[in-house]
Each structure stands twice: as structure tokens, then as C-alpha cells.
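S.K.: Return atomic coordinates for the entry below.
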Amino acid sequence: MTDSITFTNPILEQRADPWVYRHTDGYYYFSASVPAFDRIEIRRAQTLEELRDAEPVTAWHKHETGPMSANIWAPEIHFIDGKWYIHYAAAHTSETNEGLFDHRMYVLENDSPNPLEGAWVEKGQIRTRWETFALDATTFEHKGIRYLVWAQKDPDIPGNSNLYISEMENPWTLRGEQVMISTPEYDWEIIGFKVNEGAAVLHRNGRIFIGYSASATDYNYCMGLLTADEDADLLDPASWMKSPKPVFQTCEANGQYGPGHNSFTVSPDGKTDILIYHARNYKDIEGDPLYDPNRHARAQVIRWNEDGTPDFGVPVPDGKAAAEAK
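M.R.: Predicted coordinates for the structure are as follows:
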């Protein structure tokens, strides 16, 4: 048994859209949406279990008005070319606009070895093909090329958001073609809203996997999976195969509802892949699910099928050690 499976869920309460990155310094770095949607917090610990009690540091606070002044969503912390970056979504407010579903994607940079210290500098907006609702930017490198995957509204496609990929010039600038790789099409992707969002990338067994989330943020929220061969042209939509059924979804028997907005990390020894996600432990929500704060951050060991594809299983119950979960 490795240290990776000594945790119990939830690993952190009231932190939606959780992102966990394990760095070469031996720390897990954690970022997520806070219930007030007004700032970006980061914390670190040497185990997932210790993240719960780690002291959070506010890296950045929303602006008072204008761009980046409302609904700070889904910050992701990355280490790229010797510097730290946070990719996040923020909305614009004005006298006539409250900023809901008017998000754009932005980037912060910190050149301190420890991102809990030093200054976070605004690098500006990630400019895409359209000036429309855009969020959930994630970045990865493959064969020497850095890519961005994100969710955005195409004004010519009905629905809320599709998934896109592009090469990057630097961590805040796209380069070349911007390609749609997934649009909500299956019944389980269009409940409440037509949504594909919250992408995260895992490279294993000769393939690139993208876990993403679909449907409304209540108990219908679930995870889908895109798969491409590692030697394929990642900018060719035909390279990506979508699983026809959700790969991770509500489990009423275990009291877990609406699991999604995942990220991936590894055990301290690097041998065990771990799924990070949020979910609620109750089904019925009063009011808009977006403003219900109890999407807790959770973790789960990923098992692998004989064909090399991930088996996420079902969301484990609260309070049960991950080593016991099947």
C-alpha cells in the first residue's frame, strides 16, 4: 500500500472545481473555487489528507468592477518553464451586467520557487476566436508542444459550451488553429444545460485521456472521457473518441451526487494515479445549485482496465478509507 490510499473523503469541504498538482518538491498544490467566488486561494501539503488542515494563502482577489470582478471560477495552478501559473475564469460586471455566464479566461504568473510566496502578476486574458463565454482552461505539454484545452460558447452552435484545443505560444497566448473536440450530444450531456466543461488531461498507456464534465451542476453532473492516440494529431477532431456513456456519475447507494470537474494527480511515489473531483453528499438542493456551497473536494484511486483505459469506478462513500473502496 502506498501513501496515496490513506486518505478519506472529503479531502476538503466546500471547495468546488478542485485542482491538485504534485510538484517535484514533494508537495501537493491545491486550488479550487471558493464559495464566495471572490478570490483565488492556494495551499500545499505533503499528503492529500493533510491538505484539509493546510493554511490557505490568497494569491489574488477579484477586481471591484469591470473585467475580473465577479464569479472567480476553477483556478488551476501549473508549473511551466520554471515559473508558476494560475489559469482561471472571471466575469465582467457593470451597472447593467451582473457577470453571470459572461466569463473569460485569465492567467497569473509567479516566479517565486514557492508559489505561496512572491507576487502574482496578471498576464491578461487568453484571447480566443470569439469574445464569448469561456472558462475552465487547462494546459499540458506533449512532444514538446504546449496545448490549451478549454470550454467556450460558439455563437453558431446551440448550447452552453463545447471543448476546444489549441497550441500555445506561451502560458497566456494561443497560437494557430483552435479546434472543437467535443460538443454536448448525448442525453447525459444535456440535462438542464448543454455543457462540456472542466477538462483535465491524463497521459497513460500510449494514449491521451481528457476527463470532462457535462450537464447541470446538480445530481445530473457527471464525467465523460475523450481518448486520442499519443501519436495522433491532437488538433484533428477525428483523433478524439468520445465514450458514449458517462465514466463517473452519481451513486445514490454511496450518498454521492453530481461528481465532476475533475483533475488528476499521483501518489507520492508516482506509481498510483488518483482522480480528484467534487461532489455533494445530498441530492435535493434549494435554489440554484451554483450557489449551494457544499460541493466538497474528493479523491479516488484510478484502476486500469486490461485494454489500458481508466476505470474510475463509482464515487466512494464519505468517511471510508480509499484503500477499502472498490
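S.K.: Please make it C-alpha for all contacts and neighbour counts, starting now.
M.R.: Will do.
S.K.: What's the local residue count around the nearest residue to Glu230 once chain neighbours are set aside?
M.R.: Spatial nearest neighbour of Glu230, chain neighbours left out: Arg207 (4.6 Å); criterion: C-alpha to C-alpha, 6 or more residues apart in numbering. Using other C-alpha atoms under 10 Å, Arg207 is surrounded by 16 other residues.
S.K.: contacting residues for Arg207?
M.R.: Thr227, Ala228, Asp229, Glu230 (C-alpha atoms under 8 Å, 6 or more residues apart in numbering).
S.K.: I'd like the structure of this one too, to check against the first:
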Amino acid sequence: MTDFVNPIIEQRADPHIYKHTDGYYYFTASVPEYDRIEIRRAKTIAELDTTSELINAWYKPDTGPYSDLIWAPELHFIDNAWYVYFAAAPSREIIDGLFQHRMYAISNSNPNPITPEWTFEGQIDTGMDTFCLDATSFSHNGVNYYVWAQKDNNIGGNSNLYIAELETPTKLRTAPQCLTIPEFEWEQIGFWVNEGPSVIHRHGKFWMTYSASATDENYCMGLLYADENSDLLDPKSWVKAEQPVFKTNWEKKVYGPGHNSFTVDEQGHDLLVYHARDYTEIEGDPLWDPNRHTRIKRLIWEDGFPIFGEAI
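M.R.: Here you go, the predicted structure:
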């Protein structure tokens, strides 16, 4: 088993690590400036921190609907091309308690995405023109799925999780289906939030983690799961855990763990990738505090269920 020294990468929030068939680990995350999409790769996870194979694949324009607050990029390999899903806003203005993010994508058909041939693909339209962010994707039985967080004006709170089938990597085939809303008290601290979904397929089930509450020490992770043979677009197929599965570790001073992704170590063991802070005294809005660091830990399975353990 590989041992990791946490944090593995400092000042990188919303971390996404993907191990590709070429043997490389690819990493992207929100940068403190929220102005670009950075992608890096290395042969080992530990080398992601210092690798010279790094590119700023896309910079925000100076003005326009996607010219500020570039959040939570995720790199995916779909239909033999690379895609980065991300959220962006026209400004830092808050309207009715929300930022004004929409979801976008860039693509690259080069086998090596650490190259400048990235193309802006435009907005991913969900049919709902409201605040949305944190898109991810997974595939099953030849079908590509898209999962994300979005505000429904008819539902209280900031964001819920939705799923749809993809027609292309940047176009939905089906209407959004709501999987979860922030209904429990631990999902409603500071803000009513379900966001940052991530999916892992193990032991005959699809497991979907997500993050809840404000992005301070109250940030934590919830869990949904569905049988692999069920209709994954049917909200009734998904079971929701009533308690958080991963939260602040006060003893070890790991605060607000969340916005995770999944990967495997060099031996193939499942890993949980997440961000957290090592202090709680934040001046102003937590979003402008740069010290959410990327951390990693082993994900254990017992009787087919994931055991997240403590933030470390």
C-alpha cells in the first residue's frame, strides 16, 4: 500500500485525480485565483505536486458570461477525447443569495491532454437557467451519464443533485432528474447545499458521494447508492444515507473535508481524494481563503460498503 504525506498538494480545492489507461495520473482542481484551468500529470500520485508536466489549458476571458470564478474543473476521457467540465460566472455579483455560475466544457482530442490544443465547447444546457456547477460524468453499459448540482427555483436552498444521460459529451439526451435535496440538518448548516458529486462503481453498485453545508468546518460528505442493474436515471433507484459519511476531524485538526473524487493507488487500491483546511479561523467568506489543500486516504470496503473513516 502506498503511504501519502498530507496534504499532497497545497492550495488546490475541489481536487480531481484520474488515472488513465496510459498509466499517468491526471490532476485538476480550483486554483485560488479562480481564473484558469490547470492540468498536470505524473506517473505517481506523489509526483503530482512537483511535476513539470503542467499546463494552463484555458484562461477566463476578461468579460462575458464565463469571465470570473472558474470553479471545480474535472478532467474526463469520453468517446476517445478529453473534456474538462467546469463552472464559471459573469462576475462576482451575488443575486438572491447565489452566485451566477453556469456549466461549460473544453475539449482536446490529443492523446496527451498536457498540450495546448484545447477548444472551448460552450455552455452545457440543462434546460434550467439557474445557478449550477460541479459536473461529473460516468459510464455504464455504453451509456454516458452527467451528474451535477443546480438550483431549482421551486425548491428551497442553494443546490440539489441531478442526473441525465448524455447524447454527446457536451449535450444532454434526457431531462434532469433530481436525486437529492438538502433535507437533513447536517446538509443545511450555513447554506442548504448538495454539491460536488463523485461516482465510483464497486461491488455491484454505483456509489455517489456529495458535499453539504457551508464551505467552512461544517462542510461534510453524504452518500447515495444504486444497484448497477437498476435504472440509474430513476431517483427511486438511489438510496440516501441519513448521516454524513465524512466530516471534520476536530482531534486531528482537519476541517471541512469534502468535494472529493476517487482514484486508485499504484497497486490498484481505491483512494478518496478530498480537500480540507487545517484551521477554522477564516476572515471573511471561506471562498476567498486559499488554504483548502488536496488530501488523500485509502478507501476501505466492508461487506461491499465503503468505509470512509476519519479525515487525516
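S.K.: Could you get me the TM-score between them?
M.R.: Superposed pair, TM-score by TM-score structural alignment, normalised by the length of the second structure: 0.97. Supporting alignment: 309 aligned residues with a C-alpha RMSD of 1.2 Å.
S.K.: Just tell me the aligned range of stretch 225-232 of the first structure in the second structure.
M.R.: Matched against the second structure by TM-score structural alignment, stretch 225-232 of the first structure falls on residues 223-230.
S.K.: May I see the buried residues of that stretch?
M.R.: Leu223, Leu224, Tyr225, Ala226, Asp227, Glu228 (16 or more other C-alpha atoms under 10 Å).
S.K.: Please report the distance of the aligned partner of Lys252 of the second structure in the first structure from Pro35 of the first structure.
M.R.: Using TM-score structural alignment, the partner of Lys252 of the second structure in the first structure is Asn254. Distance, Asn254 of the first structure to Pro35 of the first structure, using C-alpha to C-alpha, to the nearest Å: 24 Å.
S.K.: Also Val107 of the first structure?
M.R.: Separation of Val107 of the first structure from Pro35 of the first structure (C-alpha to C-alpha): 21 Å.
S.K.: and what of Glu49 of the first structure?
M.R.: 21 Å.
S.K.: before we move on, what about Tyr147 of the first structure?
M.R.: Relative to Pro35 of the first structure, Tyr147 of the first structure is positioned 29 Å away (C-alpha to C-alpha).
S.K.: go on, Lys245 of the first structure?
M.R.: 30 Å.
S.K.: again with Val266 of the first structure
M.R.: 26 Å.
S.K.: Over to Leu290 of the first structure?
M.R.: Distance from Leu290 of the first structure to Pro35 of the first structure, counting by C-alpha to C-alpha: 9 Å.
S.K.: Arg104 of the first structure now?
M.R.: 19 Å.
S.K.: likewise Ala228 of the first structure?
M.R.: 35 Å.
S.K.: Kindly report the same for Glu64 of the first structure.
M.R.: In terms of C-alpha to C-alpha, Glu64 of the first structure sits 18 Å off from Pro35 of the first structure.
S.K.: higher neighbour count, those two?
M.R.: Pro35 (19 against 13).
S.K.: right, and the more buried one touches Asp17 too?
M.R.: No: look at Pro35 of the first structure against Asp17 with C-alpha atoms under 8 Å: they stay out of range, at 10.8 Å.
S.K.: list the residues that contact both of the two?
M.R.: By C-alpha under 8 Å, 6+ apart, Pro35 of the first structure and Asp17 have no common neighbours.
S.K.: How far does the strand or helix carrying Ser211 of the second structure sit from its chain's centre?
M.R.: Using DSSP states H and E, the element containing Ser211 of the second structure is strand 205-212. Remark: strand 205-212 of the second structure is offset 10 Å from the chain centroid, using C-alpha atoms, centre = their mean, to the nearest Å.
S.K.: With Trp301 of the second structure as the reference, measure out to the residue positioned nearest the centre of the second structure.
M.R.: In the second structure, the C-alpha nearest the mean C-alpha coordinate belongs to Gly196, at 4.2 Å (C-alpha atoms, centre = their mean). Remark: distance between Gly196 of the second structure and Trp301 of the second structure (C-alpha to C-alpha) = 22 Å.
S.K.: and if you look at Met128 of the second structure?
M.R.: For Met128 of the second structure, the distance to Trp301 of the second structure equals 37 Å [C-alpha to C-alpha].
S.K.: now Asp216 of the second structure
M.R.: Counting by C-alpha to C-alpha, the gap between Asp216 of the second structure and Trp301 of the second structure amounts to 28 Å.
S.K.: So which of the two has more stuff around it?
M.R.: Under the neighbour definition other C-alpha under 10 Å, Asp216 of the second structure and Trp301 were set side by side, and Asp216 has more, 24 against 13.
S.K.: Look at that one and give its secondary structure.
M.R.: Here Asp216 of the second structure is coil, with the state taken from DSSP: H, G, I helix; E, B strand; the rest coil.
S.K.: Now do the contacts for it.
M.R.: By C-alpha under 8 Å, 6+ apart, the residues touching Asp216 of the second structure are Tyr255, Gly256, Thr280, Pro286.
S.K.: and what of Trp192 of the second structure?
M.R.: Gly156, Gly157, Asn158, Ser159, Pro182, Ala212, Ser213, Ala214.
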